[in-house]
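Participant: next comes the sequence, and after it the predicted model I'd like to discuss.
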Amino acid sequence: MLRTIDLRGGLPDPAAIRTALPRPAEDPASVQGDVLALIEDVRTRGEAALLEQADRFDGGRPPSVRVPVEEIRAAEQALPAEIRSALGIAIERVGAASRAQLSEPVTTRLGDGARVQQRWMPVRRVGLYVPGGRAVYPSSVVMNVVPAQTAGVRGIAVATPAQRRFGGRAHPVILGAAGLLGVDEVYVMGGAGAVGAFAHGVPGIGLGPVDVITGPGNVFVAAAKRAVAGLVGIDSEAGPTEILVVADGSASPDLVAADLVSQAEHDVLAAAVLVTDSPELAQAVDEAVARRAATTFHAERVAASLQAQQSGIVLVDDLAAAVVVSNAYAPEHLEVQTRDPWPLVAELTEAGAIFVGAATPVSLGDYAAGSNHVLPTGGTARFAAGLSVRPFIRQQQVVDYDLDALREAQPVVRALSDAEGLPAHGDAVDARFS
């Protein structure tokens, strides 16, 4: 079922690896023109454009773009007990991990009377995107809102696409999760239009522009975040999901297959990759994947994902080569299922999140591990990180010098400002001693 990519016979270079393991055919650049037009439409026509885009791309025209607070409260009250409990546990665990990411103010003394303080300030307002196309993600409400609240953000707005089965309204479990977290500003809008609305604001519905936009989504959401980056901050371009499993002959074929199928059910563009030095495991996993894919709930979607160019089984000579392949690919989710995983984990540096051992599947991280499931995709894990408190806070330096400390620095400023042809900079310091 899965294609086999044989990279045995020496260590391939990163460029060759990326060629052998292409990402999905769609990428943000391919839809950039359409996305810019959708964003501009929202910027100029506001609510009317959002309603039309909901009808055209999502689940129909909502009764109103902004969800009434009463509807959020009712959805929270209607949450089934098991879902309320599960969301509560997820909120607690993600909150604990998020609090560990906070930094305390630090003051550096550079001499008598010379101090620089590093402090971290929350942004004023954020827009959090919760996807709702092929699946509905109350867990993404948790993963976005909790780090923002932990960072101290006061203004939190959530956007989620209209759902046809609910008459163009937001999914009630999404609303319930928002209500559980105390968020009462929710908008029924999806895709590029939602990102554009967050970036530019829509005064007619009381939506003020935000400072930071975060959250996963499809290729249109990723392209839209790229388009507005600079006007606002973004977390990363979190597009179609991907999993790469590094495994040796000790791994359970059925468990590896279960994890590959679990991510393939997200999207036909999802990538599922096994890298192994065991041909026997490769064959056994392929057979197990075929069995599971045929009987899983989203069988058609899973088959499309697993048989596409972005999925496959990669054969390598040894686990050292597996590390090279994984680091070159830089997966969103990386699982390590080997006899002795920790030496490999030390070398596996390019990944959004790493899941170690057979008892740590990616699906645990999607819901209840305490880690965040909004992660960089498409190889951007080489330079981007998963969602944390960091996108919601700004490091700020507070500089405090007295006159004696300034006098000591005076010749340094004078020499460098003159060297740069900016003598007024030096004059500004000299003026303190005239």
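Facilitator: That came through fine. Numbers count the residues shown, from 1 in each chain.
Participant: use CA for all of it now, contacts and neighbours both
Facilitator: Noted.
Participant: who's in contact with the helix or strand that contains residue 42?
Facilitator: Using DSSP states H and E, residue 42 falls within helix 32-45. For helix 32-45, the external contacting residues (CA atoms under 8 Å, 6 or more residues apart in numbering) are 48-50, 192-193, 195-197, 200-202, 220, 223-224, 227.
Participant: can you select the buried ones among those residues for me in ChimeraX?
Facilitator: In ChimeraX, this line selects whichever of those come out buried by 16 or more other CA atoms under 10 Å:
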select :49,50,192,193,195,196,197,200,201,202,220,223,224,227
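Participant: of the contacts of helix 32-45, closest to residue 69?
Facilitator: residue 202 (18.1 Å; CA to CA).
Participant: roughly how far apart are that closest one and residue 61?
Facilitator: 17 Å (CA to CA, to the nearest Å).
Participant: next, residue 75: secondary structure please.
Facilitator: Each residue gets one of three states, and residue 75 gets helix by DSSP: H, G, I helix; E, B strand; the rest coil.
Participant: and for it, the neighbour number?
Facilitator: Neighbours of residue 75 under the rule other CA atoms under 10 Å: 21.
Participant: hmm, residue 175 and it touching each other?
Facilitator: Yes - using CA atoms under 8 Å, residue 75 is in contact with residue 175, at 5.8 Å.
Participant: which strand or helix spans residue 226?
Facilitator: helix 219-228.
Participant: show residues contacting that helix.
Facilitator: Contacts of helix 219-228 (CA under 8 Å, 6+ apart): 26-29, 31-32, 35-36, 39, 191-192, 195-196, 199, 213, 216, 234, 237-240.
Participant: try it again with 7 Å
Facilitator: By CA atoms under 7 Å, 6 or more residues apart in numbering, the residues outside helix 219-228 that reach it are 27-29, 31-32, 35, 191-192, 195, 199, 234, 237-239.
Participant: okay, now the one to match up with it:
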Amino acid sequence: MKITKLAKGISLKRPLEGGNEDQLKVVRQVLADVRAQGDTAVRTYTEKWDGFAPDKLHVTKEEIEAGANALDAQLYTDLKEAADNIRLYHEQQMLTGYRLDLADGSWLGQRITALDAVGLYVPGGTAAYPSSVLMNVIPAQVAGVKRIVITSPAGRDGHLPVGVLAAAHILGVEEIYKIGGAQAIAALAYGTETISAVDKITGPGNIFVALAKREVFGEVAIDMIAGPSEIAVLADETAFADEIAADLLSQAEHDKMACPILVTTSEELAHRVAIEVEKQLVTLPRAEVARASVENFGAIYIAETMADAVDAINSLAPEHLEVVTKNAEAVAEKVRHAGGIFIGRYSSEPVGDYFAGTNHVLPTNSTARFASGLNVDDFLKKSSIVYYSEKTWAANAPKIARLARMEGLEGHARAVESRGWEKE
């Protein structure tokens, strides 16, 4: 990995790789075709890109049961325990409405209601992600969403990974479709003969999924535009080079465009981590993917002070941040921009990916400056409520009318003034 001295005050930026015009053109064609042709277009694109021709898009209850039974018993138990941890964490996020009582019987309020239907995209392709099922479904269930739909690309044999099916089985989700890519996003957004449209789409995917989500936004809600995975490690001389290297590679193996970065105050650690990364790449099964990530988007920065290092992290606003330093909790308190923060030697990023209970769907591309990870609030909406009594109306109607006329909206003024006398 390239080692660079961090100049004081420098702003770190993630090297971006976005969709190009050709990819966007493909996505727009897919969306238009699915909107016009429904299931026919979904099947056509599934055969073209996923390598199998689905006679049925829906995963049957029998297939879900078979997948759950095929998973190793210990893994099923582990998934269930992870689900319990995730549910416990997200239950703490549940919002309640409120009522603000005013004079003369008037009141204002806010009502919290769950979305009616959500579509949860679970990535496939080069890897299977049962954990994404848990991370997307559980917050929606805690929120009270009644209809939860999963779409995920099947293998060339037409089957979803048994881990994905087992996770759905644990959570009791039965509406699952074996489709992926932009055609899945289109089906969820517009509906087809088989798939009813949803109100919101969540979950990460490849560049075609990301572009499709961006295109359908407004027709439906989306959680975020998820880019390639990122990890930043903030470390000092107390960290162990082999552990830091392993953590960097844990995200580098996701994607050739993943971004692994170390910011450290220790020049010795920087050089040792660079050596360890090369050493560990030799035996990593996904070495080709990880090496491309490390060489094209990875970096090690040496900061003069911890304050400079923290400033660099805040400018980067990474998806995942590990703080492996002396007084790690105090250092982490100074971090303002990160999707997920992992404090101390034993809080390696995969702890959050799979088991601790926090959500692993997190903002990328420095959007942690203004965005949050997936949570229960993503599946709720808030309605404001106004109840004015006659006395409150009488006291305030002239004020409201004056404000309306100041803006040139006579109809508004007349609407509020039209009340208050006996009508024949």
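Facilitator: Received, thanks. The structure displayed is predicted, hence computed values, not measured ones.
Participant: picking that back up, where in structure 2 does the helix holding residue 226 of structure 1 align, residue-wise?
Facilitator: Using TM-score structural alignment, helix 219-228 of structure 1 corresponds to residues 207-216 of structure 2.
Participant: with structure 1 superposed, average distance for the matching stretch?
Facilitator: Averaged over the aligned pairs, stretch 207-216 of structure 2 sits 1.2 Å from structure 1 after superposition, using mean CA distance after the TM-score superposition for structure 1.
Participant: and that stretch, how far out from the chain middle?
Facilitator: 14 Å (CA atoms, centre = their mean, to the nearest Å).
Participant: next one: stretch 46-63 of structure 2
Facilitator: Its chain's C-alpha centre lies 25 Å from the corresponding centre of stretch 46-63 of structure 2 when counted by CA atoms, centre = their mean.
Participant: same deal with stretch 381-401 of structure 1?
Facilitator: Put simply, stretch 381-401 of structure 1 sits 16 Å off its chain's centre (CA atoms, centre = their mean).
Participant: how far does it stretch from start to finish?
Facilitator: Terminal residues of stretch 381-401 of structure 1 are spaced 40 Å apart (CA to CA).
Participant: swap in stretch 265-277 of structure 1?
Facilitator: 26 Å.
Participant: for it, grab the matching residue range in structure 2.
Facilitator: Under TM-score structural alignment, the match for stretch 265-277 of structure 1 is residues 253-265.
Participant: quick one: the strands in structure 1?
Facilitator: In structure 1, the strands defined using DSSP state E lie at 4-6, 106-111, 114-122, 125-129, 155-160, 186-188, 212-214, 233-234, 242-247, 271-276, 312-315, 333-337, 353-356, 393-401.
Participant: who are the packing partners of the second one?
Facilitator: What that stands for is strand 106-111 of structure 1. When contacts are defined as 3 or more CA pairs under 7 Å, 6 or more residues apart in numbering; DSSP states H and E, strand 106-111 of structure 1 sits against strand 114-122.
Participant: mean deviation of the strand it packs on from structure 2?
Facilitator: Mean deviation for strand 114-122 of structure 1: 1.1 Å (mean CA distance after the TM-score superposition for structure 1).
Participant: next, format the contacts of helix 219-228 of structure 1 as JSON lines and append distance to residue 19 of structure 1.
Facilitator: What follows is the contacts of helix 219-228 of structure 1, written out as JSON lines (distance: CA to CA, whole Å):
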{"residue": "27", "distance to residue 19 of structure 1": "15"}
{"residue": "28", "distance to residue 19 of structure 1": "18"}
{"residue": "29", "distance to residue 19 of structure 1": "18"}
{"residue": "31", "distance to residue 19 of structure 1": "22"}
{"residue": "32", "distance to residue 19 of structure 1": "23"}
{"residue": "35", "distance to residue 19 of structure 1": "27"}
{"residue": "191", "distance to residue 19 of structure 1": "29"}
{"residue": "192", "distance to residue 19 of structure 1": "29"}
{"residue": "195", "distance to residue 19 of structure 1": "31"}
{"residue": "199", "distance to residue 19 of structure 1": "35"}
{"residue": "234", "distance to residue 19 of structure 1": "28"}
{"residue": "237", "distance to residue 19 of structure 1": "21"}
{"residue": "238", "distance to residue 19 of structure 1": "21"}
{"residue": "239", "distance to residue 19 of structure 1": "19"}
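Participant: list buried residues within those.
Facilitator: 27, 28, 32, 35, 191, 192, 195, 199, 234, 237, 238, 239.
Participant: in helices, which of those residues fall?
Facilitator: Residues of those located in helices (DSSP state H): 32, 35, 191, 192, 195, 199.
Participant: with these in mind, which one is nearest to residue 397 of structure 1?
Facilitator: residue 199 (26.5 Å).
Participant: now that closest one. Nearest residue, chain neighbours left out?
Facilitator: residue 209 (5.3 Å; CA to CA, 6 or more residues apart in numbering).
Participant: now the alignment partner in structure 2 of that neighbour: how far from residue 7 of structure 2?
Facilitator: Aligned by TM-score structural alignment, residue 209 of structure 1 pairs with residue 197 of structure 2. Spatial separation of residue 197 of structure 2 from residue 7 of structure 2 under the definition CA to CA is 51 Å.
Participant: helices along the stretch 251-400 of structure 1, start to end?
Facilitator: Using DSSP state H, counting those that start in this stretch, the helices of the stretch 251-400 of structure 1 run over 253-264, 279-295, 299-306, 319-329, 341-347, 362-367.
Participant: give me the mean deviation of the second one from structure 2.
Facilitator: Put plainly, it is helix 279-295 of structure 1. Aligned to structure 2 and superposed, helix 279-295 of structure 1 gives a mean residue distance of 0.8 Å (mean CA distance after the TM-score superposition for structure 1).
Participant: check stretch 191-199 of structure 1 too.
Facilitator: Stretch 191-199 of structure 1, aligned to structure 2 and superposed, deviates on average by 0.9 Å (mean CA distance after the TM-score superposition for structure 1).
Participant: so where is that stretch in structure 2?
Facilitator: The aligned range for stretch 191-199 of structure 1 in structure 2 is 181-189, by TM-score structural alignment.
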